[in-house]
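>>> starting from these lines, generate the structure:
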Amino acid sequence: MIDRNISVLIPDGEAPVLMIVLNCLSEVRGIKIHVMSDDNEIPMKHSNKVHKFSFYPKTTNTDFINHINKEVDKYNIDVIMPIFEDAIRVILEHKDLISSINKLALLPSYENFNTANNKGLLNKHLAENNLPFPKTQMIDKGVDFDIKTVDFPVLVKPAEGIGGGNGIDVFRDKSGLNEFLNSDKFNCTYLIQDYVEGYDIDCSVLCKNGEILAYTIQKPNMFGNSKYAPQISFEFLENDVLFKDVEKLMKTLNWSGVAHLDMRYDKNANNFKVIEVNPRFWGSVEASLFAGVNFPYLYAAASLGYEFDMPKYKFIDFMLMKGLVKSIKNDKSYLFKLNFIFKHTPMKYMLNDLKPTFYRFSRFFMRKIRPKKNFQHFIINSL
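A predicted model of the protein is given here:
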C-alpha cells in the first residue's frame, strides 16, 4: 500500500501497548519506527524493531510538544502517532504548538475524545443518539445519592481512568452498595450501572471523519484474574447488528483514529449495549493482526492519505501470552501444540526480539538481589 519508506514517531513510548504496536508495524518493510519516552528504562528501547529511541525527562506539556517538534525536524518524521490516552489528550489540547500539524496521525476532536474517554459523558452521548447502553447513574463523594433509585444487581466502576478491570465491583443488594459508599474505596466519581445478563463482545475500529475504514469483532473466552480483567483469549466473529451500532456511534462522534469498544450482549433485551470506548490502541492489537487487520500500519497509511478497501478478517481463535500461560497451567498438553502456539499466540514476536524480554526479566531479577545497578549494567551490556 505505502509505496515508499516512511518514518513513524511514537511519542509516548512508556505506554503499556508499545510492544504490540511495534510488533504490528514491524510486519511492514520500509517503516522506520522512532520511539520517544519519558522513561529511559523501558525494555522496548532495546528492541530490534526500534530504529531510534529518544529519552526526554517528563516536565511540562509544552515541553512534551516541543520534544515532538524536535524529533520531527531532526529525523524528518512522516507520521506522529500517539498510542495511549495521556499523550493523545495533551496533543489535542496543544495542537496549535505542533510545528508540522500535517504530520499528525488521524485524531478526533478534543471534545469528542473526552466524550468517548469519560464514561459519564459517553453515556449521555449514547442516550442523546438513541444507542443502547446500561442504565447508568453518576455518584460523587459527599453528594447525596438516593439508593432507592437503584435496581439490583448493579455494576460500580470509576467514571474515568484506572482500566484493566480495576475498581469494578458488582453489588446485588443495598447493604453491599451502602458499605462501598461509606468506605475509602469510594474516592472519585463512580458510575452505578445496571448489570447486564449476557456476554462480553468487543469491536476494534479505525476511522476517518466518522467513517469506519477497518474493524474486527471478537468475543472473549478467557479473562485474567477476574471476569472484569482484560480478555486474554478470544474468537473473532462477524455480527451485522453490533456493527451497525458501532457504525452509528463512530459517525455521531465524527471519530478519526483508532478505538476499541467494550460491549455486552443483553440476553433479556436481545441487543448489544455499549459499555465503554477506549480511544487509543488496545491490548489485543496483535490478535487483529493475526486475523488479517494490521491496525497500526493501516492507521499510518490512512494518516498519510492512502486509500484502501476495508480489509476482511479471518474468524480465528487467539491467545495472548497470559492466556497461553494460563492454558498451560491448566493443561500441560498445550506445551506440545506448537502449530497453535505459533499461529494463534504472539510467541513468534518474543522469540524474534529476545533482548527486551531478557531486559524485562533482568529488571525483575534485579529487584530480588543486591547490589542492583552494577549487576543490571553487566547484564544489559553483555547482550
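>>> from here on, contacts and neighbour counts on C-alpha atoms
Will do.
>>> residue 36 is in what secondary structure piece?
strand 31-37 (DSSP states H and E).
>>> one more, so I can put them side by side:
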Amino acid sequence: MNRVLVLDGMWNKSLAAVRSFGRKGFYVTAGERTRLATAIFSKYCSRRWIYSSPVLSQVNFLTDLEAELKAGRYDVIFPMEFSTQVLLTEVANRQMIEKYTRLPFADADLAKKGNDKAFIMQYARERGIGVPTTYMVNDIEQLAVIAKETAYPVLIKPRNSSGSRGIVYVKEKEELLTLYLKVHKEYPFPIIQEYIPDGGDVYGVGLLFNFQSEIRASFVYKRLRSHPVSGGPSTLRESVKREDVREIAGLFMKSLRWTGVAHVEFKIDPRDRKPKLLEVNPRFWGSLQLAVESGIDFPFLLFRLAMEGDIEPVMDYNAGVRCRWLIPGDLLHFIKNPERLRLKPNFFDFNTKDDIISLSDPMPVIGRLSSVLMFLYDKEMKHLLHG
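Below you'll find the predicted structure:
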C-alpha cells in the first residue's frame, strides 16, 4: 500500500490532498500541531498525528518528524504550507528527511526567492513580462521621492506574505509615509506597487515541474469572489482555458529552474487588456480542490513524479467547473459585500462544488468550525492568520 504523510492539516489544500490520496486507497497520515484541524477530521485519514509546533520549536518539531518518518515508512512527505516546506527543504533537514522518504519540492533558497515579491517583480521585468510599476525601498529616505513621482492609488505590499496579509491601499501621497511606516514595522521594507484599476479579471495558474524543470501539468482558473472583498484569497473560482497566462507562467517558472508545484497569479490590466504578473506562490495553493475537481490532481501527480522520476505531461482539464470555500470565506464575502443580493454567480447556488463540504466526507466541516476556536485564543494561530 502506498503511504503518504501530509503536514499542515489546518488548511483546505491539505484536505484536498488527504482526500485525493485516500480515495485512491493510500495509507494517509495527516499531521498538525492541534487536533482542531480541517484535514484531520477527514475519514480518509488512516492516522492522525499531532506534532510539536514548528513555529515555537523547530528542534522539537524536527525530532518529532524524524521519529514519525522512521516508524511510518512513508513513500512521500507533503509539506503544504510555505513555512513548513522551507524548513524541510533546508539542506541539513532535507538530508535527514530523505534518508526515510521522498521530498519532491524546490530547495529552500529558491523557494524563498519565489516568495519575495521584490525579487519576483524585478526578475519578471528584466525578462519583459508585464508587471505593475513597482518601487523597491531600501532606505526610508527614498519615500519622499517615491511619494512625489508615483501615481495614486498605490498598494504597500510585504515582500514575504500570502493572501492579503499586510497589504495596504494608499489613496493619496499625504498618506504614503505614515502607512508605509506602519507596514514596515511588521514587515520590513515592503514594496510600493501601482494599483491596477478595477475591471480586469484575476487568474491563477497552477503548475507542476519535473526535476529537470520541464512542465508536467498546468491549470488556469479565474477568481470570481474573494475575501476581503477588495482582494485576497479566492472564495469562488472557475476553471478556464487562458493560454496566454498559462504560457507566461510556465516559461517564467521554468526560467527559475523550478521543481515541484507552484502557483502564479495575474490580473488583466483594463487599460491595455494585457496580463500583469501579481505574485508567485512557491507552494501548494489554497484553491487546490478546484484543480482536482477539474481533472488535474496535483497531489497525486507530484506523488507519481517523486516515485517514478518523471511523468507524461497532463495539460487537459474540464473548463467551467466552479468550486468555492463557503465556510467561512464566501460567507464572509456575502456578509461584507454591499452588493450581496446581486452577486453573480448567485451566492445561493449550492450546487457549486466546495473545498470542504462533502456528503461523502462530512466531518471536515466540524474540523473547520472547531479550528475557529484556535484562531480566537491561540497566539500562534493568530500569527498564521494575520502575519
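>>> which SSE is immediately downstream of the strand holding residue 36 of structure 1?
strand 52-55.
>>> what span of structure 2 lines up against that next one?
Under TM-score structural alignment, the match for strand 52-55 of structure 1 in structure 2 covers residues 47-50.
>>> give the buried residues for the matching stretch.
If you call a residue buried by 16 or more other Cα atoms under 10 Å, then stretch 47-50 of structure 2 has these buried ones: 48-50.
>>> now do the strands in the stretch 151-300 of structure 2.
Per DSSP state E, counting those that start in this stretch, the stretch 151-300 of structure 2 carries strands over the ranges 154-157, 168-170, 191-194, 202-209, 215-226, 234-240, 260-269, 274-281.
>>> among those strands, show me which one is buried the most.
Most buried of the strands of the stretch 151-300 of structure 2, by mean neighbour count (mean count of other Cα atoms under 10 Å): strand 202-209, with a mean of 26.
>>> ok, which stretches of the stretch 101-250 of structure 2 are helices?
When assigned using DSSP state H, counting those that start in this stretch, the helices of the stretch 101-250 of structure 2 occupy the ranges 108-115, 117-126, 142-149, 173-186, 243-255.
>>> what's the last one aligned against in structure 1?
Counterpart in structure 1 of helix 243-255 of structure 2, with TM-score structural alignment as the criterion, is residues 240-252.
>>> counterpart of residue 77 of structure 2 over in structure 1?
Checking TM-score structural alignment: residue 77 of structure 2 goes with residue 80.
>>> list the contacts of its match.
Taking Cα atoms under 8 Å, 6 or more residues apart in numbering as the criterion, residue 80 of structure 1 is in contact with 8-11, 72, 103-105.
>>> residue 17 of structure 1: which of the residues you listed is nearest?
For these, the minimum distance to residue 17 of structure 1 (Cα to Cα) is 11.1 Å, reached by residue 10.
>>> gap between the alignment partner in structure 2 of the closest one and residue 38 of structure 2?
Alignment note: residue 10 of structure 1 maps to residue 6 in structure 2; criterion TM-score structural alignment. For residue 6 of structure 2, the distance to residue 38 of structure 2 (Cα to Cα, to the nearest Å) stands at 12 Å.
>>> still on that earlier bit, average offset between the match of strand 52-55 of structure 1 and structure 1?
Taking mean Cα distance after the TM-score superposition for structure 1, the mean distance separating stretch 47-50 of structure 2 from the aligned residues in structure 1 is 1.6 Å.
>>> residues contacting the closest residue to residue 158 of structure 1 other than its chain neighbours?
Once flanking residues are discounted, residue 158 of structure 1 sits nearest to residue 190: 4.3 Å by Cα to Cα, 6 or more residues apart in numbering. Residue 190 of structure 1 sits next to 138-140, 156-159 when contact means Cα under 8 Å, 6+ apart.
>>> ditto for residue 179 of structure 2
Contacts of residue 179 of structure 2 (Cα under 8 Å, 6+ apart): 168, 170.
>>> please flag which of the contacts of residue 80 of structure 1 sit within strands.
8-10 (DSSP state E).
>>> scan these and report the most crowded one.
residue 9 (27 neighbours; other Cα atoms under 10 Å).
>>> thinking it is in contact with residue 77, fair?
Yes: between residue 9 of structure 1 and residue 77 there is a contact under Cα atoms under 8 Å: 6.5 Å.
>>> among the contacts of residue 190 of structure 1, which one lies nearest to residue 197 of structure 1?
residue 156 (15.1 Å).
>>> what's the spacing between that closest one and residue 277 of structure 1?
17 Å.
>>> same check on residue 189 of structure 1?
On the measure of Cα to Cα, residue 189 of structure 1 and residue 277 of structure 1 end up 17 Å apart.
>>> I'd say residue 194 of structure 1 and residue 135 touch.
Yes: here residue 194 of structure 1 lies in contact with residue 135, judged by Cα under 8 Å, at a distance of 5.4 Å.
>>> neighbours of residue 115 of structure 1, how many?
Neighbours of residue 115 of structure 1 using other Cα under 10 Å come to 19.
>>> picking that back up, indicate which one of the helices of the stretch 101-250 of structure 2 is closest to residue 292 of structure 2.
helix 243-255 (17.3 Å).
>>> which secondary structure elements does that closest one contact?
In this structure, helix 243-255 of structure 2 packs against strand 202-209, strand 215-226, with contacts taken as 3 or more Cα pairs under 8 Å, 6 or more residues apart in numbering; DSSP states H and E.
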